[in-house]
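1. quick one: sequence and predicted model below, then my questions.
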Amino acid sequence: MAKKKQVKQEHDFSTYVKWFWGLFLAGLVFIALLFLLARFEVFGDMPDHTVLENPKTNLATEVISADGQTLGKFYFNDNRTPVGYEDLPQHLIDALIATEDARYYSHSGIDAWGTLRAVVKMGSGGGASTISQQLAKQLFHGEGSSNIAERIIQKIKEWIIAIRLERQYTKEEIIAMYFNIYDFGNNADGIRSASRIYFNKEPRDLNIKESAMLVGMFKNSSLYNPRPHRNPIGTRNRRDVVLSQMEKYGYINEAVKDSLQSTKLDLNYSPESHKEGVATYFREFLRDFMKQWIEDNPKPDGSKYNLYGDGLKVYTTIDSRMQQHAEYAVQQHMPRLQAEFDHQNTPQRNPTAPFLGLTQSEIDGLLKRSMKQSERWRHMKYDLKKSDEEIIKSFSQPTQMTVFSWKGEIDTIMKPLDSMRYYKSFLHPGMMSMDPQTGHVKVWVGGMNYKHFQYDHVKQSKRQVGSTFKPFVYATAIDQLHLSPCDKLPNTQITIEAGKYGNTKAWTPKNAGGEYGGSITLKSALANSVNTITARLMDKVGPQPVVDLVKKLGVEAEIPVVPSIGLGSADLSVYEMVAAYATFANQGVYNKPVMVTHIEDKNGTILYQFKPESKDVLSAETAYVTVNLLEGVTESGSGRRLRHKGADKWSAVYKEIITGYPYELSNPIAGKTGTTQNQSDGWFMGMVPNLVTGVWVGAEDRAAHFRTITYGQGASMALPIWGMFMKSCYQDDQLNVSKGEFLKPQDLTIEVNCAKYDPEGQGDASPEEDIPEELEF
C-alpha cells in the first residue's frame, strides 16, 4: 500500500511539473504570439523605420533676434523648440537617469530586472518603464487606457518601439528626444521652453536644483506645477526626491544634497505667449509677413509650410538689447505723461473728457462708430445674429472685465460703453529704429501693451506728422536751388495765391508764436520751426517736387499736391518717416527697411534670404546739408533739451513728465520735433550716423489731446522717450551706437559754417532759454 501511495504521489508530482512547464511554455508562446501580432500591426499601426527616423511632433516657429536671442514663438498647442544633447548640462542628464532609469546605459530598451521587480511587487516598488519606453509612449501612444487588456497591448507596443528606438538612435539622442518631447505645462513644451518659462534661461545655463525640479516634473507636470497658485510645495518636495536620488547614485554628495534641499524653488516665471514678452507688436507684424511668405513659397512637394508646427526659424534684424531699452523708455515715460493728461481731464476741468472741442452729439457719434468697429459688435452681429438695437443696449449693461492701467490690470464691473471711453483716454506710443546703412530695423515698439491695445502704431497707424515734414521741403530746395543753411530769408508773412499750383486755395500760414520781422538763416528757421520760411521755400520749389521726393523716400501714402503739406498736414506712419529720414543719414541712398534676414527649416536649410533694395534719391551733398540743418534743432532749437545738464527752469516745469533727464548728450545729433494742430500728435525724429529713430505719441482719437502746447508738443510727448532710449544705448557697452560726426562729402560745395558770414548771429531768431515752445503747424 505504501509503495502504491508513493508511486501515485510521484505520478501526481510529475503531472504538476508537466502542467507547470506546459503552462509556462504556453505563456511564452502566447507572449511571443502577442509580440508577433503587435509587430505585424494586428493590434493597430506601429511606426516603421521612416516614422521612427522622423517622428511627428509639432515644432513651434522660433523668432530670433540679430543678437541671437529668442524674441518669441508661433505655435497653437505645442510651444516646442528642440535642442541637441550637447546643449543639455550634465547634471540635468544625471538627474534624469538617477530618477527615471538608473540602469539606462546597461539595457537595450527594456530593463529586465526592473520589469521582474515590478511583477513580483505588483507595481508597489515603482514602475519598470525605461526612458526609451517612456519616449515611445510620448511619441506614439500618449496616456494609457484603463482597460487591462488594452494596457497590456500598449505595454507590448512600448517594448517593441523602445527596442527599435535603441537600434535607431544612440543613448544620447534618446535622452535629448525625451527632454524635447515632454510637456512641462504652462506652454512649456520641451526642455528649452521649460527652462525659459520657469527660469528665464537656456537649458545649458540651468543649475543643479533647477534641473532637479524640471526632472521631478516628469512624474506628473500637472500635479508638480511650481506656480504659486498650483502646487509649489509638492513641486519642491518632488525636487528634493530627485536630489536624494542623485546623491544615492553618486552624482552629488550628501553635503550638496542637504544644501540644495534647504533652498527655495527660486522661479523666474516668464510666460511665452503671443501677447506677452519682448517685441510683441513686431512679432504680430511678423506673423502676417510669414503668412504671406508661406502663401507665396510652397514646399517642393507643393504643400504649404505650417507656421505653427514645422519648426521654422525666422532670423530678424531686431536687436533684443535695443528693443528692451526702447520698451523700458516707453514704460518709464508714458505713465508720467498719462498722469498729467488725466490730471488735465478730470470731470471738473473737462466735462467732455477725454475729448476737447466736441459737442455731446459729436462724442455720441464717435462712440457709436467705435462700437461698430469693436470685437463685441462683430461677435454679437455675425456670430450671435443680434439686431443693432440689442447690441447697442448691451453696451450699457454692466459686465465683469479686466482693464489696463499703468499700475497693473484691474478686475472691475463696468459698462462696455464706459470702458470704451476709458480706453480712449490713453495716450499711445509708436517707435522704430533703423540702421540707415543697411536698412535693418533694430527696434519696433508698436504700443504700450499688446494684450490690451493691439493696434500697431509703427506701420499700421498713420498720423499727421506736423513739422517733421519740413526737412523734405528744405531738402528739395537745397537740391534744386543749391541753398546753404546760412542763407537768409525774410521772416514775414507770405500768401501763396489761389490756383498758383493747380486747383489750390490761397494760403497764408502763420507762425505759432506770432513773431515776425527781420531775416533768419535756414538753419535757425528749421531749428525753431518757423512756418513762414517753410512757406517761402515751398513757393520757390512748388509742392510737386516735394511730393516726388517724399515718394522716392519710400512714402506710399497719398499726399495732396498743395503748398500746405509743407507744414505737415499729411498722415504718415512711423515706419515711413524713419525710412525717409534714414536716407539723409545714408548720404542720400534710400534703403527699404529690412525686418527678416533669412528663414530656415527645422534642419537648418535656408528657405529665404533677403535681398537689399536701395536706390539713390539725393546727392550726398544735399543729404549732408539737410543733416546739418537738422543738427541745428538739437543745438539751438526745440531739441536742445537733449543737451541740458539739469537744474534749469525747464526741468522744474516739466518735472512730472521728464524721464531720464538730464540726458546730457554731447555727441552730434540731427533731429526734428513735430506737433500737430490742437496738440493731437507729438513727434521726434532723431538721428546719429548709424541709428535713426522715430517716436510718435498721441491718443487713439485726435479729439483727445492736451489743451496747450506746454505738454502737447513733440518735445514733451515724444522726445523724452528718444532721449532715455539713446542714453540707455550709450550706457550699454555691448552696443556700438555712434557718437561720431556725420560723414561729410569730400567735394562739398555748399557752405555749412554760418559763422563765416554772421559771426555774431545777427538777424537770427533766438528761442526762449527757459521754457522753449516750438513754432509748429
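-> Sure, I can see it.
2. C-alpha only now, for contacts and for neighbours.
-> OK.
3. so R349, which of the three states?
-> Here R349 is coil, with the state taken from DSSP: H, G, I helix; E, B strand; the rest coil.
4. let's bring in a second one:
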Amino acid sequence: MSPSKLLRILLLITGGLLVTMIVCLLGAYLYVSARLPKVETLADYKPPVITRILGDDGSLIAELYRERRILVPVSTMPRQLIEAFVAAEDAKFFQHKGLDLESIARAALKNIRAGGIVQGGSTITQQVAKSLLLTPERKFSRKFKEAILAWRMEKHLTKEEILYLYLNQIYLGHGAYGVQAAAENYFAKNVEDLSLAECAILAGLPQAPSRYSPYRHLKKAKDRQRYVLERMTQEGYIPAEDAIQALSEELVILPRSKPQIPGAAYFTEQVRRYLEKTFGSDLTLTGGLEVHTTMNLAMQQAAQQAVRNNLRNHDRRQGYRGPLRILDKQEQELFLAEQNTTWPEAPPVGERLEGLLIKGDKKELVVRIGSFTGFIPRKDLSWAGNLKIVAEGQPVKIDSNKKRVQMPVGSVLLVEVVRHQKDGKLDLALAQEPQAQGAMVALDPRSGEVKAMVGGYDFSQSQFNRAIQAKRLPGSAFKPLIYAAALDKGYTPATIVLDTPLIYREKGEQGQEKEWKPKNYRGSFSGPTSLRRALARSYNVVTIKILQDIGVRYAIGYAKKLGIESPLAADLTLALGSSAISPLELATAYSVFANGGVRFTPNYISKVVDRNGKVLESVDPADFPEGADDQQKLIRNPSERVISPDTAYLITNLMESVVQNGTGFRAKALGRPAAAKTGTTNDQKDAWFAGYVPQLIAVSWIGYDQERSLGKRETGSRAAAPAWVEFMKEALQSLPRQHFPVPDGIEFRPIDSDTGLLAPEDGSDVVFEAFASGTAPTHYAIESKQPSAQDFFKLDMEDL
C-alpha cells in the first residue's frame, strides 16, 4: 500500500475517532446537563444560618445551629480579605469564565504522577458549584458536572455574587462556616475589622482547616499565612513591604466566647424545646431565627447563684460525707502529674477542683493541686464535724451520728480556691457537691414574663428542669389558694375559726375503720384564731376546717382558674398541699394575687422573627403588619381576670402578715413590702418559699430527686427561703420600693382581735383590719358575750 493511501486511511480513522469523541462528549454533555440542578436557584441562596436567642435587653444569650454561619455582604468584607482568598485559591478568578484550563492541566499531571487524585485545580466558581449544587465525592463524573455548572454560573451571576456565595459558604474550621463566623472564632472580631495578617490566616484555611488551625497548629498556620501573603505579592495585590509587616505582626488568637451564658442553660433549653415543637427542628437550627426572650440576664444569673449557694449550705448542714476517693503512692504521682498539666498556673479564685491531702494537724489541712500547695484552716471545718487525719493506708471511717470522719493521707478532696497568697500558695475551703436539688422561677406578675428559670444545681449534670417538669407536694405553700377561695365564699381576714383537735373516721377497703388526726406543725392548738393569724402561723387544722366548709370541689375549681393544671386530690388533704404541682404552676397562681386578680399565661418568648424580618410570633399584636390574616398571627400571652381586685389584695395583705408575724419572716430582709408563704411537707421531703413584691414574684423549691427527708428542721423557712431572699435582694436592686396598691373597694375597720368584731378605735387590743366592700362586721365586740367563732366540727369535738 502506497504511503499516500496509508496516510488517507489514518486521516479517515483519526477523523472518525475525533467525530465519535465529539459526538460522545456532546451526548454526555446533553445527558448530564439535562439532569443538573438549575444555577438560577443560587439567586435565592439561603444556607443554614444560626438562630440567635436574645435576653429582654437584646443581648445575645445563646445560639442554635447545625452550621455556625453568619451571612455578610461582600461590601462589608475588607478588600484585602477577598484578594487573599483569590490569590490563594484562584488567582485568575477575575479573568476566567468559570474554568481555569491551565490549572486543570497542571493538576491532572500531578494526579497522573501520584497515581490518584491529590490536587483538584478547581476554581472558586467550581468550589461553589460543588458545595451548593453537587455531592462531594471525588470522581471524574462529578468534576465534569462541576465544570458545566461553573460555566453556567459565570453566565448568570456576577463575580461579586459568586464571591458572596463562596465566602459565606466555605468551612473554615472549629464549627465556623463563612468568613464572619471564622473572624469571630479566631480573633473575636467582625470581618470588617480584620487586619491583613488576620485575613491571610483565614485565606490559608480552606485547603485543610484542621491542619492549619491557629488554635492547634499555630506554626503551620503561620507557614500557610506566609504562602498567602507571597501569592498576594506575586499577583500585585499588596507591595512586598506590606507582606513583610503582616508576617511580623504578632497574632492574638482570641477564642470566641461561647454565647451560652453561664447559669442560663435551663432557660435556653426550654426555649429550644418550644421552638422545635412550634417551628420544627430544621427551621430552629438552620433558619436564622431571632428569638426575643423575657429573660433578664442579671436576674437569671442571680437566681442560678442563689440556688447553688443554698444547696451548698444545705448540704453542709447535713455533714461531711468523706473524701472522693483514696489513692496509693503510684496513683498519687499520676494524679499530681495530671493536675500539673491541667493547672500550669494557679487555679482562679472561686474554682472548685480536686486536690490531694498530704498532711493534717490541729491547725490546718495541707492539700496539693499539681505543683501548688494549699491550706484549709481547721477553724473553717466546723461544718464537717470532727475530722481526724490518719496515716496513709488506713481506711475511711464515718460516724454520721457523732459527726466524726476519719480519712487518710492520700485522700482526694473537693476544694474551692478562696484566695492566692503572695508566695504562690493557696487558701482553700473544703467543699462537696450537693446531693439535693433546687429550682427557682421568677415572673413579672404584670405581664407573665418569666424573668429567670433555674431547673437544678448544674445543667451539665442533669438537664431535668425541676422548675417546670418536676411535680412535688407544695405543703403549706398551697394554703393561700384555699384562703383566697374562702374569701370569695364570705370569709374575711377577721373571721374566727377554732383551732382545735380533729378526728376523721372512714371505712377502709377491707371494712376496717381508719382514723386521720391532722395536727399543726408544732403539735399544739390555739383555740379561737383569726384567718390572718392562722395563715401567718400556717395552722393546718384551721385550713382543713375552712376547706370542708367551702367544699373541696369548689376549692379545686378555684385553684384551676388561678393556673394550677396538675390533678388535685379531691379530699381534705388538699388543704395541706397533698397534690403535686410544679414551681411554675405555684408562681402562676401567686402572680394572680400580685397582679390584682388578672392571670397571665407565663411566657418566656416575646417575639420570634425569621431571617427576612417577618414576625412569626409575638406577644404584641402591633408587631404584625396591618391587613395580615388573623390565621397567620401567632399571638401569645393571653390574660384573663379570674378573681376580683379586692380578693387579690386581701390575700396579699394576709400574706404580708406571714412575712411580718409568721413563718415568712426571712423576707423582711428585703426592707420593702413583701407577701410570702412557706411550704414544708411530711418528713421535710420538700421545702418551698413563694413570695412577691408588686413587680416580681419568685418561687424557691428544694428537695431530693429520689424523695427523702431534707433533714431535721429543714423547713421551707430554713431550707428554701435563703435562696429566695438572696435572689430577691439582687433582682430588686434596680426596682423601686413600692407598696401593694389598695383597690377602691377595700375598707379598713378597727377590730377586736379576740372576737373579730368591731371595736372602739381607742380600745385596748384593737387592730385595723382590711375588708372587701360590705363584708366588715356591723356589731361591736362589747355586744357579744361569745367569740363569733365558726366551728363546723362540734360533733367531732363531742366525740373526743
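-> Structure's in. What do you need? All figures in this text were calculated on a predicted structure; none of them were measured in a lab.
5. spatially nearest residue to the most centrally placed residue in structure 2, not counting backbone neighbours?
-> Nearest to the geometric centre of structure 2 sits A265, at 2.3 Å (C-alpha atoms, centre = their mean). Leaving aside its sequence neighbours, A265 of structure 2 sits nearest to F459 (C-alpha to C-alpha, 6 or more residues apart in numbering; 6.4 Å).
6. likewise I93 of structure 1?
-> Nearest to I93 of structure 1 is I175, by C-alpha to C-alpha, 6+ apart, at 7.7 Å.
7. superpose on structure 2 and give me the mean offset of the host helix or strand of the one you found.
-> According to DSSP states H and E, I175 of structure 1 maps onto helix 171-181. Once superposed with structure 2, the aligned residues differ from helix 171-181 of structure 1 by a mean of 3.8 Å; criterion: mean C-alpha distance after the TM-score superposition for structure 1.
8. aligned counterpart of M655 of structure 2 in structure 1, please.
-> Under the alignment defined by TM-score structural alignment, M655 of structure 2 corresponds to L630 in structure 1.
9. help me confirm that its match is found in a helix?
-> Yes - under three-state DSSP, L630 of structure 1 sits within a helix.
10. for it, what are its contacts?
-> P471, K523, L526, A527, A670, G671, K672 (C-alpha atoms under 8 Å, 6 or more residues apart in numbering).
11. please apply the same query to I156 of structure 1.
-> Counting by C-alpha under 8 Å, 6+ apart, I156 of structure 1 has contacts L34, F35, A38.
12. other SSEs contacting whatever helix or strand T15 of structure 1 lives in?
-> Applying DSSP H and E as the criterion places T15 of structure 1 in helix 2-39. Applying 3 or more C-alpha pairs under 8 Å, 6 or more residues apart in numbering; DSSP states H and E, one finds that helix 2-39 of structure 1 contacts helix 148-168.
13. buried sites along the helix it packs on?
-> Residues 153-166 are the ones in helix 148-168 of structure 1 that count as buried (16 or more other C-alpha atoms under 10 Å).
14. could you look up the SS state of the residue lying closest to P335 of structure 1 once chain neighbours are set aside?
-> Excluding the flanking residues, the one nearest P335 of structure 1 by C-alpha to C-alpha, 6+ apart is W406, at 6.1 Å. Secondary structure, three-state DSSP: W406 of structure 1 is coil.
15. correct me if wrong: C729 of structure 1 contacts M322.
-> Yes - counting by C-alpha atoms under 8 Å, C729 of structure 1 touches M322, with 6.7 Å between them.
16. the stretch 501-650 of structure 1: helices as residue ranges?
-> 522-527, 531-541, 543-552, 574-585, 620-636, 649-653 (DSSP state H, counting those that start in this stretch).
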